[in-house]
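missing the sequence, but the structure's below:
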């Protein structure tokens, strides 16, 4: 199928508390399978922070965080890959298949889907700090994703990728999903989080920003956009600026929002466009 004939897919970044709640996971995946059966082409990208934390603790590996990012050596990387690819990815694929659709589990390493590069942190004195095997996406190859979508599979992607230096890297799931959405020229990037969207005042749900242009984001960084919302908003901006139609931040604990967002109905969340 040529790129002109192919319907624009929807990329869903699945994470937050929703990923550890079995009943909620089933509800969300049931919605996704329903939408898939209606003809929507859906790609799932997932992280798995709670599972990584638990498995590292069970292995007796202490986590060191620098600038909010987990420093990752080769030993920790083995447990991170086991958590993401072996545990979380397998769980999502199994549930989708039980619901009657066909899911295929992947990581960025499969078919060179993603090429990673090492990420560095810069401290308050602008000194470069090595985070180990923490990476950013350098390139997405869409061939394997499009092959699966064209054959009515749901790709489920764990955010591990290999670098051209021969190392494996753990990549922030928001960052990964943003790059996938851009590369696929997605109709939507949907980021599931634990809040209703981007707030002017994080302590007041009534201050939700329902619509935002990508050129307005820079002025809000450090004021309204900070903490965990920063990588999410940056991923949304990157996706829209590089090929996706729109990006959406919604509360992943409310499964009905996924269907409303994909069907472009009214819903509570933040929509980011050009």
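In hand now; what should we look at? Remember, predicted model here, so these are calculated numbers, not experimental data.

hey, let's count contacts and neighbours off CA atoms from now on
Fine.

quick one: the helices in the chain, in order.
22-37, 49-58, 74-81, 89-98, 143-150, 173-183, 217-220, 229-241, 256-262 (DSSP state H).

dropping in the other structure now:
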């Protein structure tokens, strides 16, 4: 028994020694963490991710959280008797859909994440259309086959980020929690893709890292299940997009990563939040656990 306990203690000590270098390296640096996918529907998984983010804050990093909630919005729409409609992969958003999306994102998910942070004795602040807004957007129109623009309702694309507000909050040891309901120049509300928001936020605050946490292990370089890439450049990813290896749900994540990298972020990471302590393993160990993206 003593021998087993001693080995467990040695393993924990070794992990702390390995993490120490990274803790010193990233102290005082801003990190943007986007949480989405099925993680949002699993309270235990979500809490585990938020606890890891709180650990980062406790050892000197300055985290900013951006969250999605697409499945929750779809479920709430079904309860209201509305059927979700998608155009080129984008949710068509009329006034009723926008109202539902705003409630789910700002009142349900955002407040839940804030409470999880408070449970760790840290200070969060929700930022969205019903509070201080840090994300500003304009209406998004899709390109049609005939060259005409397609109106998909109250859907936006990021036009600006209040980086001064975000920097002031993180320097005061407050963790911003951003829901992707933005304001336009006229004060109207727009639903924006959360991956895109995270990329623009990371670029605006000159974050050290962007971490995209969902229910995927990372980027595969072929159709094989175990062909996970640990490190990819922008050029390598563009080739995977051209050959059809990267498609659908992964596209917004790589586009978000490119936005962040173009804004000066050193690295972006795509990791699976269902793996215990995935964020800490990616940031504070030599090997990492997902896909690391660089220019």
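That came through fine. Everything quoted here is computed from the prediction, not taken from an experiment.

superposed, what's their TM-score?
After superposition, the two chains reach a TM-score of 0.92 (TM-score structural alignment, normalised by the length of structure 1), with 268 aligned residues with a C-alpha RMSD of 1.7 Å.

any idea which of the helices of structure 1 gets closest to residue 115 of structure 1?
Nearest to residue 115 of structure 1, of all the helices of structure 1, is helix 173-183, at 10.6 Å by C-alpha to C-alpha.

mean deviation of the closest one from structure 2?
On superposition with structure 2, the mean distance recorded for helix 173-183 of structure 1 (mean C-alpha distance after the TM-score superposition for structure 1) is 0.4 Å.

could you tell me where the lengthiest strand in structure 2 falls in structure 1?
Taking DSSP state E as the criterion, structure 2 has its longest strand at strand 149-161. Strand 149-161 of structure 2 corresponds to residues 128-140 of structure 1 when matched by TM-score structural alignment.

for stretch 101-113 of structure 2, same thing?
Using TM-score structural alignment, stretch 101-113 of structure 2 pairs with 80-92 in structure 1.

the matching stretch: how far from the chain's middle?
Stretch 80-92 of structure 1 has its C-alpha centroid displaced from the chain centroid by 14 Å (C-alpha atoms, centre = their mean, to the nearest Å).

can you list contacts of it?
Residues external to stretch 80-92 of structure 1 that are found in contact with it (C-alpha atoms under 8 Å, 6 or more residues apart in numbering): 29, 46-48, 51-52, 55-56, 105-107, 156-160, 170.

how about the match of strand 149-161 of structure 2: buried residues?
Residues 131-137, 139-140 are the ones in stretch 128-140 of structure 1 that count as buried (16 or more other C-alpha atoms under 10 Å).

and it against structure 2, how far off on average?
Stretch 128-140 of structure 1 sits 0.8 Å off on average (mean C-alpha distance after the TM-score superposition for structure 1).

residues in contact with that stretch: which ones?
Counting by C-alpha under 8 Å, 6+ apart, 66, 69-74, 77, 113-123, 167-172, 175-176, 179-180, 183 sit against stretch 128-140 of structure 1.

PyMOL command for the buried members of the residues you listed?
A single PyMOL command selects the buried members of those (16+ other C-alpha under 10 Å):
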select buried, resi 70+71+72+77+113+114+115+116+117+118+119+120+121+168+169+170+171+172+175+176+179+180+183
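
in strands only, show me the contacts of stretch 128-140 of structure 1.
Those of those lying in strands (DSSP E): 66, 69-70, 114-122, 168-171.

identify, from these, the entry nearest to residue 245 of structure 1.
Of these, the one sitting nearest to residue 245 of structure 1 (C-alpha to C-alpha) turns out to be residue 114, at 21.4 Å.

which residues sit in contact with that closest one?
So residue 114 of structure 1 contacts 108, 137-141, 161-162 (C-alpha under 8 Å, 6+ apart).

same check, this time on residue 73 of structure 1
132-133.

again, but for residue 268 of structure 2
209-212, 257, 260-261, 292-294.

that one maps to what in structure 1?
So residue 268 of structure 2 corresponds to residue 247, using TM-score structural alignment.

and that match, how far is that from residue 233 of structure 1?
Residue 247 of structure 1 is 9 Å from residue 233 of structure 1, where distance means C-alpha to C-alpha, to the nearest Å.

follow-up on the earlier one: by neighbour count, which of the contacts of residue 268 of structure 2 wins?
residue 257 (33 neighbours; other C-alpha atoms under 10 Å).

pretty sure residue 18 of structure 1 contacts residue 252?
Yes - the pair residue 18 of structure 1 and residue 252 qualifies as a contact (C-alpha atoms under 8 Å) at a distance of 6.1 Å.
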